[in-house]
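Participant: Pasted the sequence and its predicted model underneath.
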Amino acid sequence: MEHKDVLVRQEQIDAFKERGYTNEDILPNKPDQRHMSTINYFTLWMGSVHNIPNYLTVGGFLALGVAPIHVFFAIILAGLAVAGLMTINGKAGSMYGIPFSIHLRSVYGSAGSKLPGFLRGVVAAIAWFGVQNYAGSKALLILIGRIWPEFLNIGAGTTILGLSVPAFLSFVVFFLANVMIGLGGGRVLNKFTAILNPLIYVVFGGMVVWGLRVAGGFGPIFDHVTNASQTVSTPLAYLIIIASTLSVWAAPGVSVSDFTQNATSTKAQTIGQTLSLMVGYVIFAFASITVLNGAAITGVSHQGDVLQIINQWDSMPAILLASFVLLMTTVSTNATGNIIPAAYQLTALLPKKINYRRGVIIASIISFIIMPWKFMESGSVILVFLNYIGSLLGPVAGVMIAHFYFVVKQKIDLNLLYYSPEQAAANPYSGVNKKAYIATLCGFIVSIVGQFIPALEFLSQISWIDGFIVGLLIYLVLNRAE
């Protein structure tokens, strides 16, 4: 059965406002607000994969001790999995024009949506926003240090919250730049990514050429196996890489309706996101392995940190350009996947007190306070952090997809979803969906059990996958058992 997109009329919006939904950020989009076409979605994610934490994560993949060719194919498969997650879970947004907070409400209930919304918008998004800010500030520090070497000596070794004075100042400047882009919202971001994406592929294309030249070609790049303290089997490595990549996208994966609600059609977001992520990840897989292994073969120490590689180049123009583009990709990724969703979710949690701009400011302040540089110590730390994110949000994604496709069969009644206080008692969307909570909790328990039972450690290494599967299946079983 074909399910067509639902175009909301102005009279419906007026009716919802009369019921108390006066915050524009939680209302469904009308046709004239759906401004994102296939090409907008294609450019939305193309540059997002090329950011500093993602390269650090690939450093962790290479440290698993498997052949680079397996890492290459696993990353591509992971890109396909991410594309599936984003387009499938994004259909509710593009079909009904609703944001993530309302999509979540249709699954967990009005009261029940608060906790998973908090986990995505406050815990995952804000923490990852801080991590991306710190990663970008390191690129900024390199850039400033090359242009103004004396800057690196400011403070004479004094530290602020564990960072040197130059590093702290770089973090503050980059943090403020990210906040400004976040305050601009989606329209500013679309213009920003349209300009940035061509630069990304010029720079990373040049880095690939450099890696091939210093390593002596494709053979040495794909023959070089990183020494690992503990190797894993190849099949498990594939699962770890796919699960870790899905964990990178765990937060935007559950809240993708915040972006797909702007789609001109479901077809536009499906084609655009699929092409964007598939093309982006094929290029990223090749570029990241070539650059990291090329540097390792020549004796450049980097621990997966692409910034350390750039900083050891001989060409000043190349260092400045590469550092600048890495700065911009991190800003783009941070706005798209973290600060914008965090602001929307804070708005949904307290719609009468927080609007989008206040949400950006609150989320930004929290991300600063948690000192995110503690998460960026090595590739292995990043993998552990991603597993925790996967444990939290994998089950939520599983329940959301099971509910929309198999329980309600892609049907959402907007008139009931935006109910008035007087209609709450008999409304199917009010209260808490207990079956959704039980399924989410089961998925979470399975995904973290390996941290307490050594024999089941592999479950925690692929936390997003097992949490997603268990959450989806348990939810379906509970609904069939009625």
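Facilitator: Thanks, I have it.
Participant: Going by C-alpha atoms from here, please, whenever you check contacts or count neighbours.
Facilitator: Noted.
Participant: Buried residues in the host helix or strand of G93, which are they?
Facilitator: Here G93, judged by DSSP states H and E, is contained in helix 91-96. Across helix 91-96, burial judged by 16 or more other C-alpha atoms under 10 Å covers 91-96.
Participant: Can you name every helix or strand that that helix contacts?
Facilitator: Using 3 or more C-alpha pairs under 8 Å, 6 or more residues apart in numbering; DSSP states H and E, the elements in contact with helix 91-96 are helix 100-108, helix 257-260, helix 266-297.
Participant: Most tightly packed of these?
Facilitator: helix 257-260 (a mean of 29; mean count of other C-alpha atoms under 10 Å).
Participant: who are the neighbours of that helix, in terms of helices and strands?
Facilitator: helix 91-96, helix 100-108.
Participant: Rebuild the buried residues of helix 91-96 as CSV, extending it with distance to L441.
Facilitator: Formatted as CSV, these follow (distance: C-alpha to C-alpha, whole Å):
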residue, distance to L441
K91, 25
A92, 23
G93, 25
S94, 28
M95, 28
Y96, 28
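Participant: which residues touch the host helix or strand of S364?
Facilitator: Per DSSP H and E: S364 is located in helix 356-369. For helix 356-369, the external contacting residues (C-alpha atoms under 8 Å, 6 or more residues apart in numbering) are 25, 122, 126-127, 129-130, 179, 182-183, 339-340, 342-347.
Participant: put this beside the first:
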Amino acid sequence: MPSWSWPDIKQRLQCPVDEDAEYENTTWCNRDLIPIPPERRTYGVWSYFGYWTVSGSCISAWSTGSTLLSFGLSPQQAIGAVILGGFISGLLAVGCGWMGEVHHIGFTVSSRFSWGMRGSYFPVIIRTFVSCMWFGMQAFWGGQATSVMIGAIIPGFAHMPNYFSKSSHLQTNDFIGLLIWMCGFIPAVLIKPEKLQLPFFICFVFFCSSCFGILIWAVSQAHGPGNLFHEPGSAPNTGWAFMFGITAILGSWGAGTLGQSDWVRYSKRRYAPTLSQLVACPITIALTATIGIIVTSSSNKLMGGEIQWNPIYLLSDIQEYYHSSPRVRAGVFFASLGMVASQFSISVVLNSVSCGMDLAGLWPKYINIRRGSYIMAIIGIAVQPWQLISTADKFLSVLSGFGVFMAPATGIMLADYHVIRRHRLKLSDLYRGDSSSIYWFRNGVNWRAFAAFTAGMWPLLPGLAANVNDWNYGQWVGWLRLYNLTFLVGLAISFLVFWGLNVVFPVGGIDQEGPFIPESEGVVYAVWFI
């Protein structure tokens, strides 16, 4: 008979440990937090191209580019903002992923050398919050794509009565689609991160087929990119609107690059991810967004002058426009299938793995990536993402708003790792939760990181409030313009302040480095701080 005493139950609930492992589940360590051992490093150059094609070729890229038309940029200006934002995101990916290549650790653990062992909970919790928000939006889009796909098979499904209130911004058929999409996402989380290369490729092929299929339809039916493509922008101030477009890109992918080491740590060799970060990242984001802009412009001519910035809504409109003819329903089905696949892949790549590892860092004994992903899914749906993306303006506000918190954290990481520590880390001390660790600082907290974070964040908060509440007058204009530079300003301020504080108030141990498990200690060290 199995024992059901409380100590036995606690033991059974702990995260699995590899056979013959040189670590144990502790307050600071489990299988998903240790530096990735050589046998689990399975990503080569083409694997990272697959990663970035999935990350860049997605509904977010399409919608961000075409949403900029609603914000008042011309198509050419929107394309320029997307290209520049994608290139900057690629540079940030290289800088933030460096420690993953060299030390094979992820963001959750690397935060400890900047913020302190206890202080690292702060950026981890912030990124967990952002990841949950992002997952909620991606899941909702996945549910809508599923709803459109079902509606292509059963036309009456698209017109079923809505039993939710109008203020909820949620349709009954979209909710059913979300439930079905979640049933597919839950088993996808069971795939280990080091085994995701083939799913990356399959989802990329599906989504690209959908993108080019819609593009061919739109351009052929409109006999070109449409009149909107040649019209000037309507933004009152083009320069600041252009910078806001860059901010929207960085708020999305720039925030994702903060945790680039979560994936780069699986690289087989040095520089395997670099080419894809510098090439595949900006190209895929820019190409997908450009397709979205052209299709939005072309369909604007066909659909009676309404700008449809979301490809999922566009597919639904296409089926209605052609009165659900069999040929169109077949096309809509396969196109929406690509959207569903894209949402599966992007939710795993940019949300579940990173957020799962962050949650694992909060309670390593009992939470790993898989369990953390399920917690993220519950929170992401509970925040009602359909309220966040109900309009184009709200969508851009959400994207740029994330940068207020992610940019300062990125600046701190880049300054500490590249300038102050010069790529030197004592890995064993990143898993040692007492004053013997050089990353303990004072009571486990590095006050310099919190000061730099505050300095980088507070100048952007008035602009965030003005943007959300549409205060475009008087004293708020200056704050809004500063907010249009959110990611660049927040990153630069926190970088310089953190660097300066470390010059004036230097910390010890910045020249020390060493492996995860010192040869003289072996596995014994891992049980010191259980």
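Facilitator: It's in. Worth saying up front: this structure is predicted, and the values here are computed from it rather than measured.
Participant: Please tell me which residues of the second structure the helix holding G93 of the first structure aligns onto.
Facilitator: Under TM-score structural alignment, helix 91-96 of the first structure corresponds to residues 98-103 of the second structure.
Participant: Show me what Q277 of the second structure lines up with in the first structure.
Facilitator: Q277 of the second structure maps onto Q273 in the first structure, by TM-score structural alignment.
Participant: so who does its match touch?
Facilitator: Per C-alpha under 8 Å, 6+ apart, neighbours of Q273 of the first structure: 38, 41-42, 44-45, 83, 86-87.
Participant: try 10 Å
Facilitator: 38-46, 82-84, 86-87, 90, 260, 267, 279 (C-alpha atoms under 10 Å, 6 or more residues apart in numbering).
Participant: Helices along the stretch 1-150 of the first structure, start to end?
Facilitator: 10-18, 38-46, 52-62, 68-89, 91-96, 100-108, 114-118, 125-147 (DSSP state H, counting those that start in this stretch).
Participant: average distance between the last one and the second structure?
Facilitator: Compared with the second structure after the fit, helix 125-147 of the first structure shows a mean deviation of 0.8 Å (mean C-alpha distance after the TM-score superposition for the first structure).
Participant: what does stretch 238-253 of the second structure correspond to over in the first structure?
Facilitator: Using TM-score structural alignment, stretch 238-253 of the second structure pairs with 234-249 in the first structure.
Participant: For the helix holding G93 of the first structure, give me the average deviation versus the second structure.
Facilitator: Looks like 0.7 Å for helix 91-96 of the first structure (mean C-alpha distance after the TM-score superposition for the first structure).
Participant: L414 of the first structure -> the second structure?
Facilitator: Per TM-score structural alignment, L414 of the first structure is aligned with L427.
Participant: neighbours of P428 of the first structure, just the number please.
Facilitator: 17 (other C-alpha atoms under 10 Å).
Participant: pretty sure it is touching G109, no?
Facilitator: Yes: between P428 of the first structure and G109 there is a contact under C-alpha atoms under 10 Å: 7.8 Å.
Participant: any common contacting residues for these two?
Facilitator: Common neighbours of P428 of the first structure and G109 (C-alpha under 10 Å, 6+ apart) are L417.
Participant: about what we covered before: indicate which one of the helices and strands packed on helix 257-260 of the first structure is closest to S288 of the first structure.
Facilitator: Across these, S288 of the first structure has its closest neighbour in helix 91-96 (31.0 Å, C-alpha to C-alpha).
Participant: quick revisit: neighbours of the match of L414 of the first structure, how many?
Facilitator: Residues lying near L427 of the second structure (other C-alpha under 10 Å) number 22.
Participant: again with F204 of the first structure
Facilitator: Count around F204 of the first structure with other C-alpha under 10 Å applied: 20.
Participant: now the match of L414 of the first structure: how far from H104 of the second structure?
Facilitator: Distance of L427 of the second structure to H104 of the second structure, computed by C-alpha to C-alpha, to the nearest Å: 10 Å.
Participant: Overlap of the contact sets of these two?
Facilitator: Joint contacts of L427 of the second structure and H104 (C-alpha under 10 Å, 6+ apart) are 34-35, 110.
Participant: which position in the first structure aligns with G338 of the second structure?
Facilitator: Checking TM-score structural alignment: G338 of the second structure goes with V325.
Participant: one step back: for the helices and strands packed on helix 91-96 of the first structure, please prepare CSV with the additional fields distance to L161 of the first structure.
Facilitator: Converted to CSV, these look like this (distance: least, C-alpha to C-alpha, whole Å):
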stretch, distance to L161 of the first structure
helix 100-108, 35
helix 257-260, 34
helix 266-297, 30
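Participant: ok, the residue lying closest to K195 of the second structure once chain neighbours are set aside - contacts?
Facilitator: In space, and not counting its chain neighbours, K195 of the second structure is closest to T42: 7.8 Å by C-alpha to C-alpha, 6 or more residues apart in numbering. T42 of the second structure is in contact with 193-197, 265-269, counting by C-alpha under 10 Å, 6+ apart.
Participant: any idea how far T42 of the second structure is from W98 of the second structure?
Facilitator: In terms of C-alpha to C-alpha, T42 of the second structure sits 17 Å off from W98 of the second structure.
Participant: wait, doesn't P421 of the first structure sit right on S110?
Facilitator: No: look at P421 of the first structure against S110 with C-alpha under 10 Å: they stay out of range, at 11.3 Å.
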